[in-house]
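*Asks:* here are the coordinates; sequence isn't available:
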């Protein structure tokens, strides 16, 4: 018989293990990490990249009350990140700024994606849209992503007004699944984040004019049937250009995600046996 881990013995031991992990990370961050925390009321002068993300997508699997709860959660979280500076040598940590999502802090029960790719409801659900927005902006800059998780092993919804490539999102769980990037440049950066009527808005700004431009593209995306199951496949690349000339390219993500919706209207390639 396989011996159970301490966290698997009972709900209580899971809770103890979970809280212990959170405390350990807080202590580690206090002692070792140079986490961004200072804010600057004035916007830095140069826009590196800006993006807006539609909050209410009207997907069939997502009830309206759950989607409205997500909007409320974003309205609470966005100001906690807004105008933060990421100085040279500092690390941005999503959870260090946003904090824990609790009912006492005003968060509502929104939609979450579990480890197995299934949908569930939880307090603070929907905030991955916020970390997705930040990540998409960071991909268009020289900032270095040092911690990122994803739940793209399952393609949950058919494309609806998709603005960014599938697979470029993030997965976050307080506080052990964090989204972090580090500023290894000599330039100070700043995040501007706010909620409008329809969109979650973001700007990545800098103290100096950008020298390069960045493009992120999906290459060779296709739907492939393997063993009776359809998968969404493709590769995401980041391209760095200077005066229009390509100076480097980097593979960001390789997708191989099980499609969890009706594929009858898709062009599916059958894998050769």
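*Replies:* Good, I have the coordinates. No experiment lies behind these values; they were computed from the predicted model shown. Numbers count the residues shown, from 1 in each chain.

*Asks:* going forward, measure contacts between C-alpha atoms and count neighbours the same way
*Replies:* Will do.

*Asks:* how about residue 206: what's its closest non-neighbour residue?
*Replies:* Using Cα to Cα, 6 or more residues apart in numbering and skipping the chain neighbours, the partner closest in space to residue 206 is residue 189 (4.3 Å).

*Asks:* ok, that neighbour - contacts?
*Replies:* Residue 189 is in contact with 44, 85, 86, 87, 204, 205, 206, 207, counting by Cα atoms under 8 Å, 6 or more residues apart in numbering.

*Asks:* same thing but at 10 Å, please
*Replies:* Neighbouring residues of residue 189 by Cα atoms under 10 Å, 6 or more residues apart in numbering: 43-44, 46-48, 83-88, 141, 143, 183, 204-208.

*Asks:* what segments of this protein are strands?
*Replies:* Using DSSP state E, the strands assigned to the chain run over residues 46-54, 84-86, 91-93, 109-113, 119-123, 144-147, 154-155, 180-182, 189-195, 199-206, 213-226, 229-242, 245-259, 268-270.

*Asks:* closest to residue 27 out of those?
*Replies:* Checking those against residue 27 by Cα to Cα gives strand 91-93 as the closest, at 14.3 Å.

*Asks:* ok so, going back, now list the buried members of the contacts of residue 189.
*Replies:* 43-44, 46-48, 83-87, 141, 143, 183, 204-207 (16 or more other Cα atoms under 10 Å).

*Asks:* let's bring in a second model and compare:
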């Protein structure tokens, strides 16, 4: 009798019904037992986060032997691991208390977003909802053994998959909820789960390991079993064969986009193909054409998050006086949660707007996927350090130190940026932070017909009067050199900032009229649109490195925060233009 006929007999309707009935009865029995025992669930208190690592386990996410017939099961497994990792990452277990796998994961069969993955069942790998969680339980068991924890409950797989921890007898199969993994330690410990584009890592932190227990049954080794796969064995007579069509592994790309820059739009138009998924705040046909979140990208797989995006616009208007960066972080997280639900499980590469990156990484959406980042600003940690430097000089500023993102946010961003394959930006200062993986775009120089006097007599400060924009340096320049300055923005450090200093606030309809020089000593400038307009008009400018534009014709770049060098270059320009000699 050939192998396929044996399998067809083995997986018949009677045996499958019997198996399902048994699992339901065992699950009900275990549920009652757990209720009587009162299993506890412990939150992430971050009390043990700085303790040393006492053990770790690492494994590959993707299977090198996958074929186009069955790779979708691995993609489903990785999606299930993403969901499970969120529930276990950061768990802190007190001394003597029991960790239970299912206590933290919950029932994967209902309402938790788990998808079809792979499960070993009666000699075959079969597609099962929540399948693949054993890779996480294997890693937890392996790390527990390395830490000499007491193993309360552990079950071996019935079949040994080649290359898995089952070959070393360091595996732990799980099945909701009657087949569990449970262990404990004499010392409090913390579990951390990390997932890169290719690996799953489980780390235990504690003050020390246990004394070695009699956990010696794992030292026996087993040969890999011959295991069939429902998606590739071809045995259509089997009751478990679902007859689904093959999904070819074409490496689908998902673009998760927020703020539109024309530089990014041009770049994406050249790389997006018809099979890619594009997630946008609004549809290209949206009536809010003046919104900075309205992209004009075309494609058949465009999906949008219009309602949370509209809510964000309204919240910015309602909370106009609140720190914009603080408000943006809160609103970005809400939009990110919505967009993340639209990422297909077969997506193996993400291109992400930077502001959404920490939240995607935190919830493991970048796990098992390669990553490119559209970089709009400096990394939060570096940005805040630059603001701290400015504040150390101008401690009277009410805006240079008004908000700082938590260390947890910027550390998430840093970790995600480490995982990124490519950093895409037109900003030269940002690109220089990532020399080995930056992809530098060209700034878009607008071709606007803006009236400009042939002989300008004034100097433009192209921003609001804020510390991060260099307002204190500008005030000092005006005082020392007597400059005729036009201020472009309306926001101001404090009401008396320009007290006893003569300045002019610009008419934004004719901003560059009568302008001979642009001076911009910014500490932070991510999108220098007014500078790009000035370049199109050949207006000379003296700017800092923070502006992200390389020196060139009519463009002088000075070190950020170096007032002496700034004053030297401005004085040099004034000496070469007689029209300023009277000032």
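*Replies:* Right, received. Where do you want to start? These figures come from a predicted structure and were not determined experimentally.

*Asks:* TM-score for this pair?
*Replies:* The TM-score (TM-score structural alignment, normalised by the length of structure 1) is 0.67; 212 aligned residues with a Cα RMSD of 3.1 Å.

*Asks:* corresponding residue for the residue nearest to residue 206 of structure 1 in structure 2?
*Replies:* The pairwise alignment with structure 2 assigns residue 189 of structure 1 to residue 189, based on TM-score structural alignment.

*Asks:* its match and residue 458 of structure 2, how far apart?
*Replies:* According to Cα to Cα, to the nearest Å, residue 189 of structure 2 stands 65 Å off from residue 458 of structure 2.

*Asks:* could you do residue 268 of structure 2 as well?
*Replies:* Distance, residue 268 of structure 2 to residue 458 of structure 2, by Cα to Cα: 39 Å.

*Asks:* superposed on structure 1, where does stretch 22-34 of structure 2 end up, distance-wise?
*Replies:* In the superposition against structure 1, stretch 22-34 of structure 2 averages 3.1 Å from its aligned positions (mean Cα distance after the TM-score superposition for structure 1).

*Asks:* list the buried residues for that stretch?
*Replies:* The neighbour-count criterion (16+ other Cα under 10 Å) identifies 23, 26, 27, 30 as the buried residues of stretch 22-34 of structure 2.

*Asks:* these: which two are farthest apart?
*Replies:* The most distant members of the buried residues of stretch 22-34 of structure 2, if one measures by Cα to Cα, are 23 and 30, lying 10.3 Å apart.

*Asks:* quick check: neighbours shared by the two?
*Replies:* In the contact map built from Cα under 10 Å, 6+ apart, the residues linked to both residue 23 of structure 2 and residue 30 are 176, 177, 178, 179.

*Asks:* so stretch 49-58 of structure 1 matches what in structure 2?
*Replies:* Taking TM-score structural alignment as the measure, structure 2 aligns residues 55-64 with stretch 49-58 of structure 1.

*Asks:* so who does the spatially closest residue to residue 58 of structure 1 that is not a sequence neighbour touch?
*Replies:* Nearest non-adjacent residue to residue 58 of structure 1, counting by Cα to Cα, 6+ apart: residue 64, 7.7 Å away. The contact partners of residue 64 of structure 1, by Cα under 10 Å, 6+ apart, come to 56, 57, 58, 70.

*Asks:* want to throw the residues you listed into CSV with neighbour count?
*Replies:* Putting the contacts of residue 64 of structure 1 into CSV (neighbours: other Cα atoms under 10 Å) gives the following:
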residue, neighbour count
56, 15
57, 14
58, 11
70, 27
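
*Asks:* so which of those sit within helices?
*Replies:* Among those, the ones falling in helices (DSSP state H) are residue 70.

*Asks:* show me which pair in the contacts of residue 64 of structure 1 is furthest apart.
*Replies:* Greatest spacing in the contacts of residue 64 of structure 1, by Cα to Cα: 58 and 70 (12.6 Å).

*Asks:* where does stretch 317-333 of structure 2 end up in structure 1?
*Replies:* Counting by TM-score structural alignment, stretch 317-333 of structure 2 has no counterpart in structure 1.
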